[in-house]
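# here is a sequence with its predicted model. Questions after.
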Amino acid sequence: MNDNQPRDSEETKAPCPQSQNTEKEIYQPDELDILDKLEENPQLISKIIAKFHSGPLPSPEDLTIYNQLIPNGADRIMQSVEREQSARIELDRHKTECDINYINKSLQLQQRGQWIAFVTVLLFFILSFLLIWTGSPVLGASIMGASLVAIVTIFITGKAIKSKSK
């Protein structure tokens, strides 16, 4: 049989054509008309149609079936979904509160650290000024210079650490 010639009418009307030859057969779209087969065999249509549903709840048809199979099945499913949703909302609320508390504590620690640093720097400047005033200008200037170098270094490394963490 030539590959371009149509096959027997029995073979084209069969619901699931299978080759009797052991040789590999090449599929040719014009040989097999799927729509004609579906019209001839409605049972094949019911096997091809599928139902898809996406979401947290079953479809209304499925809820009706659950209600028929299980006493108050649809109501029980809805209550379960409502409990899950309220638990999820409560968990999100708790997480948000924890995040806010964490941020507030971090800000408090930063402010406290800034005040301690300010007081420390102020004490070093006062000490330097007193040393210069009492007649030790070299020692006073050394303490003041070292304090300024330390402050500038802390600010530069602090900004570098923040930029790396972002």
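Yes, it's here. Remember, it's a predicted structure, so these values are computed and weren't measured experimentally. Numbers count the residues shown, from 1 in each chain.
# only C-alpha atoms for contact and neighbour calcs from this point on.
OK.
# residue 9 and residue 35, how far apart?
16 Å (CA to CA, to the nearest Å).
# nearest the geometric middle of the protein, what residue?
Compute the mean C-alpha point of the chain, and by CA atoms, centre = their mean the closest residue is residue 92, 14.4 Å away.
# which one's the longest helix in this protein?
Taking DSSP state H as the criterion, the chain has its longest helix at helix 73-134.
# so which elements touch that helix?
helix 60-69, helix 137-165 (3 or more CA pairs under 8 Å, 6 or more residues apart in numbering; DSSP states H and E).
# any chance you could list what contacts the shortest one?
When you say that, I think you mean helix 60-69. 73, 74, 75 (CA atoms under 8 Å, 6 or more residues apart in numbering).
# okay, now the one to match up with it:
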Amino acid sequence: MSSASDESEPTHPASLSREETSQISITAHWSGPLPPPGTLAAYENALPGSAERILAMAEAEAEHSRALEREQVRSETSLTAAEIASERRGVWLGFVLAVFVIVVSAYLMVSGFIGVGLGLISVGLISLVSLFIYGRNHPRS
């Protein structure tokens, strides 16, 4: 009967044989348009001529990136030229408007409308001065 009792008793964990396992993890990092030399050689071994194709693809991608950068610089330069032209146009229009206000104010004062002429020139000068002050203290984004 002892054999029946041996079968019914649970086996103690300490009596079990332990199998130890270990795990090794290797992590590699490669940055760039081409795979690491070992991987490139493996591609070439698996498919002859593939290393040359991979190199040609990386060269084409690099040329494409340079072309995009050149186009970006060109568009930024042309945008800057357009902004400069707009600024110049604004300065000239402001100058013409200021001269017009001064001439009309002078004409009104000579014609006997001194109060209206002074008021017009005052509004014009206050507007120009406030524009210069506002433009200098609040840079564009």
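Thanks, I have the structure now. The structure presented is a predicted model; accordingly, all values stated were derived computationally and were not measured.
# picking up where we left off before, now the buried members of the contacts of helix 60-69 of structure 1.
73, 74 (16 or more other CA atoms under 10 Å).
# which of the contacts of helix 60-69 of structure 1 lies closest to residue 54 of structure 1?
residue 74 (17.2 Å; CA to CA).
# what does the closest one correspond to in structure 2?
In structure 2, the residue matched to residue 74 of structure 1 (TM-score structural alignment) is residue 51.
# what residues are up against its match?
Contacts of residue 51 of structure 2 by CA under 8 Å, 6+ apart are 40, 41, 43, 44.
# for the residues you listed, which one is nearest residue 125 of structure 2?
Nearest to residue 125 of structure 2 among these, with distances taken as CA to CA, is residue 40, at 73.2 Å.
# in structure 1, what residue corresponds to that closest one?
That one, residue 40 of structure 2, aligns with residue 63 by TM-score structural alignment.
# mind checking how far that match is from residue 49 of structure 1?
Taken as CA to CA, the span from residue 63 of structure 1 to residue 49 of structure 1 is 21 Å.
# between the two, which one's more packed in?
residue 63 (18 against 8; other CA atoms under 10 Å).
# can you list the buried residues in stretch 127-142 of structure 1?
For stretch 127-142 of structure 1, by 16+ other CA under 10 Å, it's 128, 129, 131, 140, 141.
# save those residues as CSV, and put in distance to residue 105 of structure 1 too.
Output for these, formatted as CSV (distance: CA to CA, whole Å):
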residue, distance to residue 105 of structure 1
128, 34
129, 36
131, 39
140, 38
141, 38
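# for the residue mapped onto residue 65 of structure 2 from structure 1, grab the count of nearby residues.
Counting by TM-score structural alignment, residue 65 of structure 2 corresponds to residue 88 in structure 1. Close neighbours of residue 88 of structure 1, defined as other CA under 10 Å, add up to 12.
# what sits against the most far-flung residue of structure 1 relative to its centre?
Distance from the C-alpha centroid of structure 1 peaks at residue 135, with 66.7 Å (CA atoms, centre = their mean). With CA under 8 Å, 6+ apart as the criterion, no residue contacts residue 135 of structure 1.
# now it: how far from residue 86 of structure 1?
Counting by CA to CA - residue 135 of structure 1 and residue 86 of structure 1 are separated by 74 Å.
# for residue 34 of structure 1, same thing?
From residue 34 of structure 1 to residue 86 of structure 1 the distance is 50 Å (CA to CA).
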